[in-house]
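**Q** need a structure here:
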Amino acid sequence: MAKKSDRTGEQLPVHKVIMVGSGGVGKSALTLQFMYEEFVEDYEPTKADSYRKKVSLNGRECQIDILDTAGQEDYVVVRDNYFRSGEGFLCVFSLVDRETFAAASDFRDQILRVKVDDHIPIILVGNKLDLAEESREVTEEEVAAMAAQWGVPYVETSAKTKVNVDKVYYDLLSKVAERKTLPAEAPSSGGDGDTKCSCVLL
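**A** Sure thing, here's the model as predicted:
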């Protein structure tokens, strides 16, 4: 697994985000746009890549650790290990590819099976908004209904034009950081205090 890391601020809290979704939906494009403010049209990773960046969240510095999965992991155990390490997930599909929208439910099921936690922070992301005006295959109403069923936020993005790219990462970071404060304040909340306590990094 490639490691592309910003070495500054090693003692800062680290929040671990996992990118999931079918191949070709733009997970890598979103990640590279957020990390380096550049758009890569044809990026086809053959394995997962990990990135780390220092950011300011609600006025406090921290680090985001992003694992960009390849979309079709060869081994279930490898995929499960990736998911197990995550503290928050961006579940990405393409607005111009209905099959990737259908596959998003499978990715969520895999996450919940590994995490055993119905309240793990997840944001449903419809990417390629820049192509949606002419080639959209998934309506906003359909996605809103799925997001409501999951009980998660839904955001439409464009890695190419950077629409809502920073938003989805910072929104997820806020949810992850907020969740890490829950064990001390409400250890019995949701009945999964053990899994949440293991996520606290100081």
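**Q** contacts and neighbour counts: CA atoms only from here.
**A** OK.
**Q** other SSEs contacting the longest helix anywhere in the chain?
**A** With secondary structure taken from DSSP state H, the chain has its longest helix at helix 98-115. For helix 98-115, the contact count by 3 or more Cα pairs under 8 Å, 6 or more residues apart in numbering; DSSP states H and E identifies strand 14-21, helix 76-85, strand 88-94 as packing neighbours.
**Q** one more, so I can put them side by side:
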Amino acid sequence: MATSHLTIDAEFQTVKLAVLGAPGVGKTSIIRQFVCSQYSDEYLSTDKKQVFCPSVIINEHLYELKIIDCPYIPYFPVNSLYEWTDFRGYGLRNATAYLLVYDITSEDSFQYIKNLRDQILESRDMHDVPIFVVGNKHDQSEERGMPRREVINLVKKQWKCGYIECSAKFNWHIILLFKELMKTLDYIDYGHKPTAVRVQNALRRNRCLIL
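**A** All right, here's what the predicted structure looks like:
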């Protein structure tokens, strides 16, 4: 990771990011594009939890991400007992942030994350725990289910959540997604907004690791 032109904090913050969504929406593809710049058209269901651990820099602060690629869960664990009894939900209740991913061509996948968000809010303290809604498969936008304006109105205005559309297949808005998430977390941690020019310069040096 190139850091020669940046003044980086010696200490790092750990961010536990849970990526949730219905089967086939592209959770793993989004993560792999961000971490490894890799994509495969072959669909393999996520049967067990995987954790990816990239380090990123935002606003000259170093973060260690623990990105949890979670298998499909029928419900968010309502308490610690449910978290322990179903391995798929273990560790989700203390995540630092959540990415709720849906397929923009599938209204059912949006309904799933809508229900999941409601369960998360009912199940844990969400103070300073951001939720970002991610509409994947923008490359198939001509087959869109719910109108984009309707989704944005619900997510941004009513839920007060971040919203970004992306295409894991074409690596479109993947970096932007994680940059916006990390800007939000950095603001929570340090109480100031990142400098845009500094962030852009960092992105040029290493698009995957320096945000």
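**Q** picking that back up, can you add mean neighbour count and distance to residue 121 of the first structure and give the helices and strands packed on helix 98-115 of the first structure back as JSON lines?
**A** Shown next, in JSON lines, are these (neighbours: other Cα atoms under 10 Å; distance: least, Cα to Cα, whole Å):
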{"stretch": "strand 14-21", "mean neighbour count": "24", "distance to residue 121 of the first structure": "10"}
{"stretch": "helix 76-85", "mean neighbour count": "15", "distance to residue 121 of the first structure": "12"}
{"stretch": "strand 88-94", "mean neighbour count": "26", "distance to residue 121 of the first structure": "5"}
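**Q** for the first structure, what spans make up the strands?
**A** For the first structure, applying DSSP state E gives strands covering 2-5, 14-21, 49-57, 60-68, 88-94, 122-127, 154-156.
**Q** could you give the separation of the longest helix of the first structure from the chain centroid?
**A** Centre-to-centre, helix 98-115 of the first structure and its host chain are 12 Å apart (Cα atoms, centre = their mean, to the nearest Å).
**Q** and what of stretch 155-174 of the second structure?
**A** Averaged over its C-alpha atoms, stretch 155-174 of the second structure has a centre that lies 9 Å from its chain's centre (Cα atoms, centre = their mean).
**Q** now do the end-to-end distance for that stretch.
**A** 19 Å (Cα to Cα, to the nearest Å).
**Q** one step back: closest to residue 39 of the first structure out of the strands of the first structure?
**A** Counting by Cα to Cα, residue 39 of the first structure lies closest to strand 122-127 out of the strands of the first structure; the figure is 13.3 Å.
**Q** residue 67 of the first structure and residue 161 of the first structure, how far apart?
**A** The gap separating residue 67 of the first structure from residue 161 of the first structure is 22 Å, by Cα to Cα.
**Q** do the same with residue 104 of the first structure
**A** Counting by Cα to Cα - residue 104 of the first structure and residue 161 of the first structure are separated by 23 Å.
**Q** who has more neighbours out of the two?
**A** It is residue 104, of residue 104 of the first structure and residue 161, that has more neighbours when counted by other Cα atoms under 10 Å, with 21 against 14.
**Q** map the more buried one across to the second structure for me.
**A** Structural alignment places residue 104 of the first structure opposite residue 113 in the second structure (criterion: TM-score structural alignment).
**Q** what do you get for residue 163 of the first structure?
**A** Structural alignment (TM-score structural alignment) places residue 163 of the first structure against residue 172 in the second structure.
**Q** number of residues surrounding the residue nearest to that match when sequence neighbours are not counted?
**A** Once its chain neighbours are removed from consideration, residue 172 of the second structure has its nearest residue in residue 166; the separation is 5.4 Å (Cα to Cα, 6 or more residues apart in numbering). The criterion is other Cα under 10 Å. On that basis, residue 166 of the second structure has 22 neighbouring residues.
**Q** from residue 63 of the second structure, how far out is the closest residue to residue 82 of the second structure other than its chain neighbours?
**A** Residue nearest to residue 82 of the second structure in three dimensions, not counting chain neighbours: residue 89, with 7.6 Å by Cα to Cα, 6+ apart. Shown here: residue 89 of the second structure relative to residue 63 of the second structure, a distance of 24 Å by Cα to Cα.
**Q** ok, residue 132 of the second structure to residue 142 of the second structure distance?
**A** Per Cα to Cα, residue 132 of the second structure is found 23 Å from residue 142 of the second structure.
**Q** these two: which is more packed in?
**A** For residue 132 of the second structure versus residue 142, neighbours defined as other Cα under 10 Å are more numerous around residue 132 (22 against 9).
**Q** what does the more buried one align to in the first structure?
**A** Matched across to the first structure, residue 132 of the second structure falls on residue 123, judged by TM-score structural alignment.
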